[in-house]
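Engineer: Sequence first, predicted model second:
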Amino acid sequence: MSSASLKTIQSHSTRTTPMPRYTMLAVLPCLLFASVVPAQADEHTQPMLKRLAGVWEVEEGMNQGEEIPEKELEGTIMKIEKNMIVTYDREQREVYRALFTLDETKKPVHIDMTTEMKGMPPMKSFGIIKMEEGDEFEICYALPGADRPKEFKSPKGSKVMLFEAERED
């Protein structure tokens, strides 16, 4: 823009004081940054509890070192809401219910579960959990009375369960 054009613009704007150039330069990066930051936080920066909420289809499983046949897992889903996890078999019968807490300060994230099954006393299980790329997660936990696993494995003869699930909803 020519200096004559600037003078013309400035002479027509007698009601307001023009913004000094150094102020414009200071504001410009803020405006540029604001235009590229997404309105909502990325889903992977949200707390895991919020990311876990929903319905999950169990894709693979290990029971104390033994692979659970795909045919047996078919139709098995987990519903996670707030601090409750409920697992249903293919006939929609409840097979597991537990209250849980997460400790995201631990790596991998720790999950502590307390069963809430009718006719059974509450039992505690300690495990680890991680979100995978996309809409998948893995959960690895010890049966009541056993120590929390340190890695996502279910060795033969262990008292460790391992499941992989994919978001259904």
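Structural biologist: Cool, got the structure.

Engineer: rest of the way, CA atoms for contacts and neighbours
Structural biologist: Will do.

Engineer: Just the helices from this structure, written as ranges.
Structural biologist: 3-12, 21-36, 48-52, 70-73 (DSSP state H).

Engineer: second one coming, line it up with the first:
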Amino acid sequence: MSRYSMFAVLPCLVFASIVPAQGDEHTQPLLKRLAGVWDVEEGVNQGEEIPEDELEGTIMKIEKNMIITYDREKREVYRALFTVDETKKPVQIDMTTEMKGMPPMKSLGIIQMEEGDEFELCYALPGADRPKEFQSPKGSKVMLFEAERED
């Protein structure tokens, strides 16, 4: 997969809008914790580890109900709206792309906050089933990313 393709998929996970269900106060704490700028530290693309030098400088910006991914040159490579369902274990995330020139595509995933200011995002490429575990096996259509809050 080319670097551009990988980043086009990354935003599908990362650049989504956060839209809580009406009146569902259970999503507020996670949404509040996700707001901000995140450095993408590690990634696995369909079972293949993404080299650190390819991820270097990649950030995710999450604000209100949108997630946007930027490459090291600060070019927007992905944008998506998303919803989270904290009543599910692990927490489920649904992302829909909002990219100019691209049709909306939906990806289903799971997300978890880690110790400190880190989170893991694991999602299936559009059309594939939601992952059940934070893994991206070889040959799967699953992406896995770890991000740390920017200082």
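Structural biologist: Cool, got the structure. Note that the structure is predicted; figures quoted are calculated from it, not measured.

Engineer: still on that earlier bit, can you put the helices of structure 1 in a markdown table and add distance to V58 of structure 1 and mean neighbour count?
Structural biologist: Formatted as a markdown table, those follow (distance: least, Cα to Cα, whole Å; neighbours: other Cα atoms under 10 Å):
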| stretch | distance to V58 of structure 1 | mean neighbour count |
| --- | --- | --- |
| helix 3-12 | 67 | 10 |
| helix 21-36 | 37 | 10 |
| helix 48-52 | 14 | 16 |
| helix 70-73 | 7 | 12 |
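
Engineer: any idea how far T58 of structure 2 lies from P104 of structure 2?
Structural biologist: For T58 of structure 2, the distance to P104 of structure 2 equals 23 Å [Cα to Cα, to the nearest Å].

Engineer: thinking again about what came up before, specify the stretch among the helices of structure 1 that is closest to T115 of structure 1.
Structural biologist: helix 48-52 (18.0 Å; Cα to Cα).

Engineer: Please name every helix or strand in contact with that closest one.
Structural biologist: Based on contacts counted as 3 or more Cα pairs under 8 Å, 6 or more residues apart in numbering; DSSP states H and E, there is no element that helix 48-52 of structure 1 packs against.

Engineer: residues near the aligned partner of K118 of structure 1 in structure 2, how many?
Structural biologist: Per TM-score structural alignment, the equivalent position to K118 of structure 1 in structure 2 is K100. A count of nearby residues for K100 of structure 2, using other Cα atoms under 10 Å, gives 9.

Engineer: Please apply the same query to V109 of structure 1.
Structural biologist: 16.

Engineer: The counterpart of it in structure 2: what's it in contact with?
Structural biologist: Structural alignment (TM-score structural alignment) places V109 of structure 1 against V91 in structure 2. Going by Cα atoms under 8 Å, 6 or more residues apart in numbering, V91 of structure 2 touches 84-85, 110-112.
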